[in-house]
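Participant: Quick one: sequence and predicted model below, then my questions.
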Amino acid sequence: MVKTAPQPQPQLTDPGLFINRQTSWLAFNDRVLANARDERHPLLERVRFLSISETNLDEFFMIRVAGLHKQVILERPNTDPDGMSPEEQLSRIHEHTTRFFAEQRRILREELLPALAKQGVNLRSHAELSKKDRQALRERFKREVLPILTPLAIDPAHPFPHISNLSLNLLVVIHDKGRRVLARVKAPNTVPRFMQVNLQDGATTLSPHAEVDFVRLEEVVSANLDELFPGKKIAGCHTFQVTRDADLDIQEDEAADLLSAIEYELDQRRFGESVRLVVSEDMPERLRTWLAGHLGTEMNEIYEVSDFVGLSSLEEFTHLTRPDLLYPPLTPRMPRELARDSGAMFQAVQQGDVLLYHPYDSFAPVVDFVRSAASDPDVLAIKQTLYRVGANSPIVAALLAARDEDTQVAVLVELKARFDEQPNIGWARQLEAQGVHVAYGLVGLKTHCKVALIVRREKDGLHRYVHLGTGNYNPGTARIYTDFSYFTDDPEICDDAADLFNYLTGYSRQDEYLKLLVAPVTLRKRVVEMIERERERASRGEQAQIIFKLNNLTDPQVIDALYRASRAGVRIELLIRSICCLAP
């Protein structure tokens, strides 16, 4: 009997064992788009997924692709273990995005629009409308759209205008006295992208199940350009959209005032470098080249799309009064132990720790936790972190109401929460105006933890309560994202939370925590230790298992530890929402 020699296992430093984080993210967005094809979802939910896939890709270019361009310009090598150079990544992204755009529009054209038409919701071209409908739209255009529009000529006397990020634009070709001239018209974002055709005077919506027709705003503008350029011959009209670098470049070590530095960068964000130009397929090559030259866009950063530019606005259709085409609203459960009046919140936590799973469990107890503390005369201190809280936040309202002479309120507002920087600056200023102690985060780090600590005077002395969450203190997102909330008065966790806030708001540097795992201090080290513990168990022939539920898995040391554990026989299950650099 001939024994087969065991196959050599690849070294854990082999780049083939690691998936590039950018290509992994693109695969995640492919999964989002796949939901637009899944007929198990209600029809308008499928439309929503198509819209989300476009919004996701926009942000990917604004941040990730922009960062790769900077690496190329600065000639920085890729330090990730997959070994793919920035140039290779950009090439892969371009190839994938070209296919992705085509698939999005195929799904829309061949699957979603026909299905919507069967339900009486029609997206029509302006050309196929009746003369009566076109005239009615023209009158609406003159009343509701024309006063907003500002055509900008482009010639030696009129320099090329600034094109704002992700705005929808028309490049108009005009024949004027034997010469060809160009103008740019920006489609307003203050009116719906999809204009309802058969909308009766004074009405804002149609009754459910009524036949309804829509036309894209840019088609209506294009069909009525004679109102903008009277007496001129319109030779062509082409749609385009620019994506700009939106990543903030803040030298935190040199900034005397982080809030002011971020405000300045936010003001400059609209002037970020162009990283992508999307044009309608009918735009001639010479105009694409001319446009790219004025925008500073490379030719390999131009994407041609059929049908129409910018699919994120399809989200408008999910606001139709068609509940039969949407998931029914979810009614979250209110745990019995927290269903009493809000004054019993602290007593409930004293009876035992409480774990909630949103959105299936109500987010109301989290709001009540802060409100109870704000209105309780026995509460002496409230400390909380805020990352994304949304508009009209009841959490912030409670913190504002809590400030009095006997209550210390300290809040860390993370100003670097991407695309929430502006609202967070507003919240920080409101809190400061009420006398709340506000910190802006740590230099060089984002404060992503969601923690609230309440200190209360009780009969036997001071008592502390903690809320820990995996999701933001945002009632809106708590209705759509799955996250945990954990309430406890465990003394060791309360000690850890107190040490954590001292670290976040002062100069304390805590290197050890009793129970909490805190990045970048203890989290990675402890996770790797726990993985190693399971590996050792498997090596001894004992049962060993690891289950991870994560947004992303990109850390090389953790991935390396998981590979070693898997080789030792540990059963590993990974539930990864987005980026996974480990090759299963």
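Facilitator: Looks like it arrived, so ask away.
Participant: from here on, contacts and neighbour counts on C-alpha atoms
Facilitator: Will do.
Participant: just the strands in the stretch 251-400 of the chain please.
Facilitator: For the stretch 251-400 of the chain, the strands defined by DSSP state E, counting those that start in this stretch cover 274-280, 302-305, 354-358, 379-386.
Participant: Tabulate the ones you listed (JSON lines), appending mean neighbour count and distance to residue 211.
Facilitator: As requested, those are exported to JSON lines (neighbours: other Cα atoms under 10 Å; distance: least, Cα to Cα, whole Å):
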{"stretch": "strand 274-280", "mean neighbour count": "24", "distance to residue 211": "29"}
{"stretch": "strand 302-305", "mean neighbour count": "19", "distance to residue 211": "29"}
{"stretch": "strand 354-358", "mean neighbour count": "19", "distance to residue 211": "37"}
{"stretch": "strand 379-386", "mean neighbour count": "23", "distance to residue 211": "45"}
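Participant: Could you provide those in CSV, with additional columns for distance to residue 448?
Facilitator: Shown next, in CSV, are the strands of the stretch 251-400 of the chain (distance: least, Cα to Cα, whole Å):
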stretch, distance to residue 448
strand 274-280, 28
strand 302-305, 35
strand 354-358, 18
strand 379-386, 8
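Participant: quick one: which of the ones you listed is nearest residue 497?
Facilitator: Residue 497 sits nearest to strand 379-386 of all the strands of the stretch 251-400 of the chain, at 9.4 Å, using Cα to Cα.
Participant: Figure out how far the closest one is from the centre of its chain.
Facilitator: Put simply, strand 379-386 sits 27 Å off its chain's centre (Cα atoms, centre = their mean, to the nearest Å).
Participant: Pull the residues that contact it.
Facilitator: Under the criterion Cα atoms under 8 Å, 6 or more residues apart in numbering, residues 373-374, 406-414, 447, 449-457, 472-473, 501 lie in contact with strand 379-386.
Participant: Of all the strands of the stretch 251-400 of the chain, which one comes closest to residue 571?
Facilitator: Across those, closest to residue 571 is strand 354-358 (Cα to Cα), at 25.6 Å.
Participant: what about the strands of the stretch 251-400 of the chain, which gets the closest to residue 77?
Facilitator: Closest among those, using Cα to Cα: strand 274-280, at 19.7 Å.
Participant: who does that closest one touch, helix- and strand-wise?
Facilitator: strand 233-244, helix 285-295, strand 302-305 (3 or more Cα pairs under 8 Å, 6 or more residues apart in numbering; DSSP states H and E).
Participant: Does anything pack onto the top helix by length along the chain? Which helices or strands?
Facilitator: Ranked by residue count, the top helix of the chain under DSSP state H comes out as helix 86-107. If contacts are counted by 3+ Cα pairs under 8 Å, 6+ apart, helix 86-107 sits against helix 21-37, helix 66-73, strand 302-305.
Participant: Buried residues, that helix. List them.
Facilitator: For helix 86-107, a neighbour-count test (16 or more other Cα atoms under 10 Å) marks 86, 89-90, 93-94, 100-101, 104-105, 107 as buried.
Participant: Okay, buried residues for the helix or strand that that helix is followed by please.
Facilitator: Downstream of helix 86-107, the next assigned helix or strand under DSSP states H and E is helix 113-118. Buried residues in helix 113-118, counted by 16+ other Cα under 10 Å: 113, 115-116.
Participant: and here's the other structure:
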Amino acid sequence: MTTTATITEGTDAPVVDPLQGKRYFNRELSWLAFNRRVMEEACNRAHPLLERLRFLSISGSNFDEFFMVRVAGLKAQELQKVEAWSADGLTPTQQLEAIVEEAATLVDNQQAVWTDIRRDLAETGIEVLDAAEITGDTEHWLEQHFLEQVFPILTPQALDPAHPFPFIPNQGSSVIFDLIRRSDHEPIRELVLLPTTMPRFVRLPGKKVARYVTVETLLKRFSHLLFPGYDVFGSAAFRVLRDSDIEIEEEAEDLVLTFRSAIKRRRRGRVIRLEMEEGIDGALEDVLLEELGGSEALLTETGGFLGVGDLAMLVDEDRPDLKFQPYTPRFPERIREYGGDCFAAIRAKDIVVHHPYESFDVVLAFLGQAAADPDVVAIKQTLYRAGKQSAVINALIAAAEAGKSVTAVVELKARFDEEQNLLWATALERAGVQVVYGFIDWKTHAKISMVVRREDKGFRTYCHFGTGNYHPITARIYTDLSFFTADPRVGRDAAKVFNYVTGYVEPVGLELLDISPHGLRAHLIELIDEEIGHVRAGNPGTIWAKMNSLVDPTVIEKLYEASSAGVEIDLVVRGVCCLRPGVPGMSDNIRVKSIVGRFLEHSRVWAFGNGKTLPNDGAKLFISSADWMPRNFDRRVEYMLPIRNRTVHDQILDQVMVANINDNEQSWELLSDGSYRRIEPGDTPFNLHRYFMTNPSLSGRGASLEKTRSVPKLTVKRSRKKRK
């Protein structure tokens, strides 16, 4: 008898037979494979040394978030005995076992990479000292620094019946000591929590050589100053990761108050992972396990550096010779041709801006002009992640203070940005902005701005659609697309989307947009079916798609069907991919690659050949805010927008997508067994990041493009060899 259970991702997901798990890769293990690719860039000697260290630190930060959210969710299912299988047919317990095994290997690899990079850093004049290297003048300076700058902040706490084990916050680091009092030889155990406000590294003075010491090394080295009259016979540093997901009940009466309370509770979430120094004394280990979660916590011991994400502090060292050559984004020349008038340029023709190669300042200029223009009567804006220092927020505040009607949809459920978004919401409301928080059980993930302006022939709506967030900082390192248009059809659709989020008025009669959770997946399935139909009619069927994650079983099954029908499918999936490519009879015609390099590939672009091979002028092309995941289709407000303007169509399809297909210097191929293989450049190396840093775009060039024709035309270079 075959047993079935619903997939844990998505309320509308189909029933899955766990015996058919070979059709899918596990989502969590696929994520770990992605983080391994990030870590592998730390081994790539084509990158400058401090950039390699940055990749390593990013892999550490990613790892922390994975445990705080994804593993925490699986652990909760296991403890609650939830009967649910993943798409590949694993129970929560089976997934946790596989994660623990793979994570242990990844942690060991991270430490080995850190050892290599640390040695290389020392050769270039950047040293991280061990306790044994603290001698002479170095010891004297650090001792004074400890007494003056560290000692006053620390609060040692005895652990005995009168002093219960203290609370250790999420991502908190501590050092536990076993001591002997010299006066009577009595043992005592002390714990020192390292305040989160204290930098992880202390930098010694000096310009020629940069020397660093971790604060825990400093604490152990000068423990006699903290515990006079005691001898240390055991010590160990440890670190805690807690469940950091926030769950909001549908019956929550006040979303803001609920989130303020939930953010506070997150600091005290269940311990998910306990990281300890390798070789820790057995008695100390038992104490930590007993006090910090017992058998529920996942334990790891490492002989290296705890909290690899903190290595990012060393990347800030002023050594431009060890970093990527600085890159200054271009401002679209189309806007300059109109004297900086964004509205005039957009009114003349649709524009797409390719970040980070083209400056995010154009988005700020668009909003800034809207705030200052007396003819602008209304601005509506979604805000998912806006950063801590946001010119976007300032523009909206300025517009409201100028008497304009300003509406901001602030998403409180943007993970780890909830607190910042609450602060922005308060500031916006104080300035007179109408702040809306959207749906309790859905996230508003669509990135849309609309500006309504009074003109000679009545009101005109200008829109901006982004594949990424309105975040000036991440826009420097994330590759995303910004699309500007004054198409009245798009303006009417955008207004309906805002009415849906602010007033729950379900959009009817959308002219160009598709949105989730109403119809986006269904239209995507229709587009794939059309390509199947083209093949059956004797014409080529081709699909190109670029996204961050591919998880949705319904879409994956439809892609398998298309592959079996003869549709050629190329997918650029940076992160998680549950689709299994290259399986005879199931996915022979599907190729999947992941690009990991200087910039974080983040844009979502989907292209359908429409009866011809890609690229072609008649292809159906879309940009979107959504990945192909159940949550994006079922539990988020997302958009999918067709690109009709010829120049914009050419830039996105013939430049952006072809460059992604062609990249062979920072691309990894997903094999049918779930492993990734770095693609070898061979005789024709191509790096899409380098290409876009040195070749201006089509859409933003304006008349200058006609004069110079300096943008080389790309052609698809791809091997069609069958996988073994």
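Facilitator: Thanks, I have the structure now. Here the structure is a predicted model, which means the values were calculated and not measured.
Participant: circling back to that earlier point, filter the contacts of strand 379-386 of structure 1 down to the ones in helices?
Facilitator: Mapping the contacts of strand 379-386 of structure 1 onto helices (DSSP H) picks out 373-374, 501.
Participant: And the residue opposite residue 100 of structure 2 in structure 1 once aligned, how far from residue 327 of structure 1?
Facilitator: Aligning on TM-score structural alignment places residue 100 of structure 2 opposite residue 94 in structure 1. Distance of residue 94 of structure 1 to residue 327 of structure 1, computed by Cα to Cα, to the nearest Å: 35 Å.
Participant: Over to residue 526 of structure 1?
Facilitator: As judged by Cα to Cα, residue 526 of structure 1 and residue 327 of structure 1 stand 41 Å apart.
Participant: Same check on residue 509 of structure 1?
Facilitator: The gap separating residue 509 of structure 1 from residue 327 of structure 1 is 48 Å, by Cα to Cα.
Participant: What of residue 407 of structure 1?
Facilitator: Note on residue 407 of structure 1: its distance to residue 327 of structure 1, by Cα to Cα, is 44 Å.
Participant: Can you pick out the residue with more neighbours from these two?
Facilitator: Legend: neighbour count by other Cα atoms under 10 Å for residue 407 of structure 1 and residue 327, higher for residue 407 (20 against 12).
Participant: Setting the sequence-adjacent residues aside, check what's closest to the more buried one.
Facilitator: Distance criterion Cα to Cα, 6 or more residues apart in numbering; nearest residue to residue 407 of structure 1, sequence neighbours excluded, is residue 380 at 4.6 Å.
Participant: residue in structure 2 matching the one you found?
Facilitator: Counting by TM-score structural alignment, residue 380 of structure 1 lines up with residue 377 in structure 2.
Participant: Residue 538 of structure 1 too?
Facilitator: Per TM-score structural alignment, residue 538 of structure 1 is aligned with residue 535.
Participant: Pretty sure that match sits against residue 567.
Facilitator: Yes. Using Cα atoms under 8 Å, residue 535 of structure 2 is in contact with residue 567, at 6.7 Å.
Participant: which secondary structure element contains the corresponding residue of structure 1 for residue 53 of structure 2?
Facilitator: When structure 1 is aligned by TM-score structural alignment, residue 53 of structure 2 is paired with residue 47. Element membership of residue 47 of structure 1, judged by DSSP H and E, is helix 43-60.
Participant: I'd say residue 228 of structure 1 and residue 152 touch.
Facilitator: No. When contacts are counted by Cα under 8 Å, residue 228 of structure 1 is not listed as touching residue 152 (10.4 Å).
Participant: Nearest spatial neighbour of residue 425 of structure 1, chain-adjacent residues omitted?
Facilitator: In this structure, residue 425 of structure 1 finds its nearest non-sequential neighbour in residue 415, 6.4 Å apart by Cα to Cα, 6+ apart.
Participant: ditto for residue 182 of structure 1
Facilitator: Counting by Cα to Cα, 6+ apart, residue 182 of structure 1 lies nearest to residue 173, which is 4.8 Å off, once chain neighbours are set aside.
Participant: quick one: the corresponding residue of structure 2 for the one you found and residue 193 of structure 2, what's the gap?
Facilitator: By TM-score structural alignment, residue 173 of structure 1 lines up with residue 178 in structure 2. Look at residue 178 of structure 2 and residue 193 of structure 2: by Cα to Cα, they are 15 Å apart.
Participant: go on, residue 540 of structure 2?
Facilitator: Remark: distance between residue 540 of structure 2 and residue 193 of structure 2 (Cα to Cα) = 64 Å.
Participant: what's around the residue mapped onto residue 368 of structure 2 from structure 1, how many residues?
Facilitator: By TM-score structural alignment, residue 368 of structure 2 lines up with residue 371 in structure 1. Residues lying near residue 371 of structure 1 (other Cα under 10 Å) number 21.
Participant: mind listing what residue 371 of structure 1 touches?
Facilitator: So residue 371 of structure 1 contacts 395, 398-399 (Cα under 8 Å, 6+ apart).
Participant: Could you measure from it over to residue 464 of structure 1?
Facilitator: Residue 371 of structure 1 sits 16 Å away from residue 464 of structure 1, going by Cα to Cα.
Participant: do the same with residue 532 of structure 1
Facilitator: Using Cα to Cα, residue 532 of structure 1 is found at 34 Å from residue 464 of structure 1.
Participant: do the same with residue 524 of structure 1
Facilitator: According to Cα to Cα, residue 524 of structure 1 stands 28 Å off from residue 464 of structure 1.
Participant: So for these two, which residue has more residues nearby?
Facilitator: Set residue 524 of structure 1 next to residue 464 and count neighbours by other Cα under 10 Å: residue 464 wins out with 23 against 16.
Participant: For whatever residue of structure 2 lines up with residue 402 of structure 1, grab the count of nearby residues.
Facilitator: Residue pairing (TM-score structural alignment): residue 402 of structure 1 is matched to residue 399 of structure 2. When neighbours are counted by other Cα under 10 Å, residue 399 of structure 2 registers 28.
Participant: Identify the residue spatially nearest to residue 399 of structure 2, adjacent ones excluded.
Facilitator: The spatially closest residue to residue 399 of structure 2, leaving aside those adjacent along the chain, is residue 371, at 4.1 Å (Cα to Cα, 6+ apart).
Participant: Now that the one you found has come up, it's in contact with residue 398, right?
Facilitator: Yes. The pair residue 371 of structure 2 / residue 398 is scored as a contact, 6.0 Å apart, by Cα under 8 Å.
Participant: Comparing these two, which shows the higher neighbour count?
Facilitator: Higher neighbour count among residue 371 of structure 2 and residue 398: residue 371, with 27 against 22, using other Cα under 10 Å.
Participant: Alright, that wraps it up for me.
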